[in-house]
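1. Could you work out the structure for the sequence below:
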Amino acid sequence: MRAAKGVWRWRHNPLRRTTDLFEAWVALVAALLLVTAAPAVGWAAGTLTDESLRAAVRIQRQQRHPVTATVLKPAPAPKPAPYDPESSAAHQKRRPVIARWTAVDGSRHTGTVSAVLRTTLAGDTFTIWTDRAGRVVSHPLDAATARVHAVLAGIGAALTAAGLITCARRLVVRRLVRRRYARLDEAWAAAGPDWGRTGAGS
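-> Sure thing, here's the model as predicted:
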């Protein structure tokens, strides 16, 4: 709104310079792009990300299967790095155990896996995710998490577009200001030597 008022104000102003009107138009175009283009870019990025993640969720649901594993015995815990608090927190939540499980293809497996268990007694059961061959894989991406990632991607794209538009406007305005100063210096250099002299026309 302010940019539109600026364009209207400079239309018939006798002191208007060409760069003044151009700057007002640049501000108006930038404002329109911020209102229309930036949200459109965010919506498009969010939609594309959502479609891609939904496809990933479907594929992971087809390729990964929950199976029940049985604890055979606790496994020696790896020592977390003393400077890594995240590693220590994860170590407190998950415990490595030696367990056996049967894959969806009927094959039987034994190995060391991490389990979220209060106790690691032999015979305890818990759920792990494997592929059809029985190899342990991570938990598949759920739809809610995919939706959150898509929203964040859309917001990030919109903010990036808005930042680029703002930077472009500032660069244009900066060049206009430099051009004004250059012309002012030229005019002053032309009028400067005769400034204030009688009969010099100044």
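2. can we go C-alpha only for contacts and neighbour counts from here?
-> Fine.
3. mind listing what the spatially most central residue of the chain touches?
-> Computing the C-alpha centroid of the chain and ranking residues by CA atoms, centre = their mean puts Gly156 first, at 4.0 Å. If a contact means CA atoms under 8 Å, 6 or more residues apart in numbering, then Gly156 has Gly42 as its contacts.
4. The same query, at a cut-off of 10 Å, please.
-> For Gly156, the contact set (CA atoms under 10 Å, 6 or more residues apart in numbering) comprises Val41, Gly42, Ala45, Gly46, Ala150, Ala162.
5. Confirm for me that Trp195 is in contact with Gly201.
-> Yes - using CA atoms under 10 Å, Trp195 is in contact with Gly201, at 8.6 Å.
6. related to what we said a few turns ago, most widely separated two among the contacts of Gly156?
-> Based on CA to CA, the longest span within the contacts of Gly156 runs between Ala150 and Ala162 and measures 18.4 Å.
7. Could you check the lengthiest strand in the chain and say which residues are buried?
-> Criterion DSSP state E: the longest strand present in the chain is strand 65-74. In terms of neighbour count (16 or more other CA atoms under 10 Å), strand 65-74 has its buried residues at His65, Pro66, Val67, Ala69, Thr70, Val71, Leu72, Lys73, Pro74.
8. Next, the structure of the following sequence, for comparison with the previous one:
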Amino acid sequence: MRAIAGIWHWRHNPLRRRTDRWEAWLALAAALLIAVGAPCAGWFTGRAAHGALLEAVRLQRQQRHVVWATVDRPAAATPADPNPESAAQHDVHLRVIAHWPGPGGGRRTGEVTAPRPVEAGDRFRMWADEQGRAATRPMDEGTAATHAVLAGLGSAAAAGGLVEGGRRLAVRQLMARRFRRWDAAWARAGQDWGRADAGS
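-> Alright, predicted model coming up:
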């Protein structure tokens, strides 16, 4: 509202230049786009992301299931990270070689991460896909909603940043044009500007 009032009063100012008017209108347009366009972009992006993520949740729940795995032995591999405080070092004792039932009554064997410290012969639940391969836990709807909100916020921030960046670039061009006109006006005035005997 202040921008509108400023433009209305500025248009009657005898010192205003065309670039001043353009700059004021650019500020108003940018303010409106940021206030209305950025939230709309964020809402549409968040909604689209939420729909896509809910579809991914549905597919993951359809394609993954829980199986019981039996520990054969601890995994021999050690993580490449030498830092003893890293998550990889903390989880190294949870990596085991285990077997679990595969599709059609077969048996799958592989290196997996147990949910707790286990020994040979212990059983634990894990997720497997349709081919019987070890899989991660399916995404839940709460995580999907969180990711969609973050996508929407990121999109709104990016849209606002683009609008503000465009406004700043346009104002910079207007300022360069204004300075070029000033330089041309000073060049026309010549070196005698303000001298008493120059007739000015």
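9. TM-score for this pair?
-> The TM-score (TM-score structural alignment, normalised by the length of structure 2) is 0.90; 199 aligned residues with a CA RMSD of 2.0 Å.
10. related to what we said a few turns ago, counterpart of the longest strand of structure 1 in structure 2, which residues?
-> Using TM-score structural alignment, strand 65-74 of structure 1 corresponds to residues 65-74 of structure 2.
11. can I assume Pro14 of structure 1 sits in a strand?
-> No - Pro14 of structure 1 is assigned coil when assessed by DSSP: H, G, I helix; E, B strand; the rest coil, not a strand.
12. count of neighbours near Arg9 of structure 1?
-> By the measure other CA atoms under 10 Å, the count of residues near Arg9 of structure 1 is 13.
13. and if you look at Ala128 of structure 2?
-> Applying the criterion other CA under 10 Å, we find 22 residues in the vicinity of Ala128 of structure 2.
14. just Arg188 of structure 2 next, same as before
-> Residues within reach of Arg188 of structure 2, counting by other CA under 10 Å, total 10.
15. Translate it into the numbering of structure 1.
-> In structure 1, the residue paired with Arg188 of structure 2 is Ala190, using TM-score structural alignment.
16. All the helices of structure 2, residue numbers only.
-> Shown for structure 2, the helices assigned by DSSP state H span residues 2-10, 18-32, 38-63, 87-91, 141-189.
17. what about those helices, which gets the closest to Val118 of structure 2?
-> Closest among the helices of structure 2, using CA to CA: helix 87-91, at 12.0 Å.
18. hang on, the earlier thing: check the spacing between the match of Arg188 of structure 2 and Gly106 of structure 1 real quick.
-> Between Ala190 of structure 1 and Gly106 of structure 1 the computed distance is 94 Å (CA to CA, to the nearest Å).
19. Likewise for Trp43 of structure 1?
-> When Trp43 of structure 1 is compared with Gly106 of structure 1 (using CA to CA), they lie 45 Å apart.
20. more crowded one of those two?
-> Taking other CA under 10 Å, Trp43 of structure 1 and Gly106 do not tie; Trp43 has more neighbours (19 against 11).
21. Name the nearest residue to the more buried one, ignoring sequence neighbours.
-> Setting aside the residues directly before and after it, Trp43 of structure 1 is nearest to Gly154 in space (CA to CA, 6 or more residues apart in numbering), at 5.7 Å.
22. how about the counterpart of the one you found in structure 2, what does it touch?
-> The criterion is TM-score structural alignment: under it, Gly154 of structure 1 has Gly152 as its aligned partner in structure 2. By CA under 10 Å, 6+ apart, the residues touching Gly152 of structure 2 are 38-50, 146, 158.
23. ok, these vs His9 of structure 2, which is closest?
-> Comparing every one of those with His9 of structure 2 (CA to CA), the shortest separation belongs to Ala38, at 28.2 Å.
24. okay, now the closest one: neighbour count?
-> Neighbour count for Ala38 of structure 2, taken as other CA under 10 Å: 22.
25. Next up, the contacts around it.
-> Counting by CA under 10 Å, 6+ apart, Ala38 of structure 2 has contacts Leu32, Gly152, Leu153, Ser155, Ala156, Ala157, Ala158, Ala159, Gly160, Gly161, Leu162, Val163.
26. go on, Pro82 of structure 1?
-> By CA under 10 Å, 6+ apart, Pro82 of structure 1 lies in contact with Ser88.
27. switch to 6 Å and redo it
-> Residues in contact with Pro82 of structure 1 (CA atoms under 6 Å, 6 or more residues apart in numbering): none are found.
28. Same question for His65 of structure 1.
-> Contact analysis of His65 of structure 1 by CA under 6 Å, 6+ apart lists Trp129, Thr130.
29. repeat that with 10 Å
-> 103-104, 127-132, 134, 136-137, 139-140.
30. likewise Ala4 of structure 1?
-> Taking CA under 10 Å, 6+ apart, one finds Ala24, Trp25, Ala27, Leu28, Val29, Ala31, Leu32 in contact with Ala4 of structure 1.
31. burial measure for Arg195 of structure 2, as a count.
-> Neighbour count of Arg195 of structure 2, defined by other CA under 10 Å: 9.
32. To which residue of structure 1 is Trp127 of structure 2 aligned?
-> In structure 1, Trp127 of structure 2 lines up with Trp129, judged by TM-score structural alignment.
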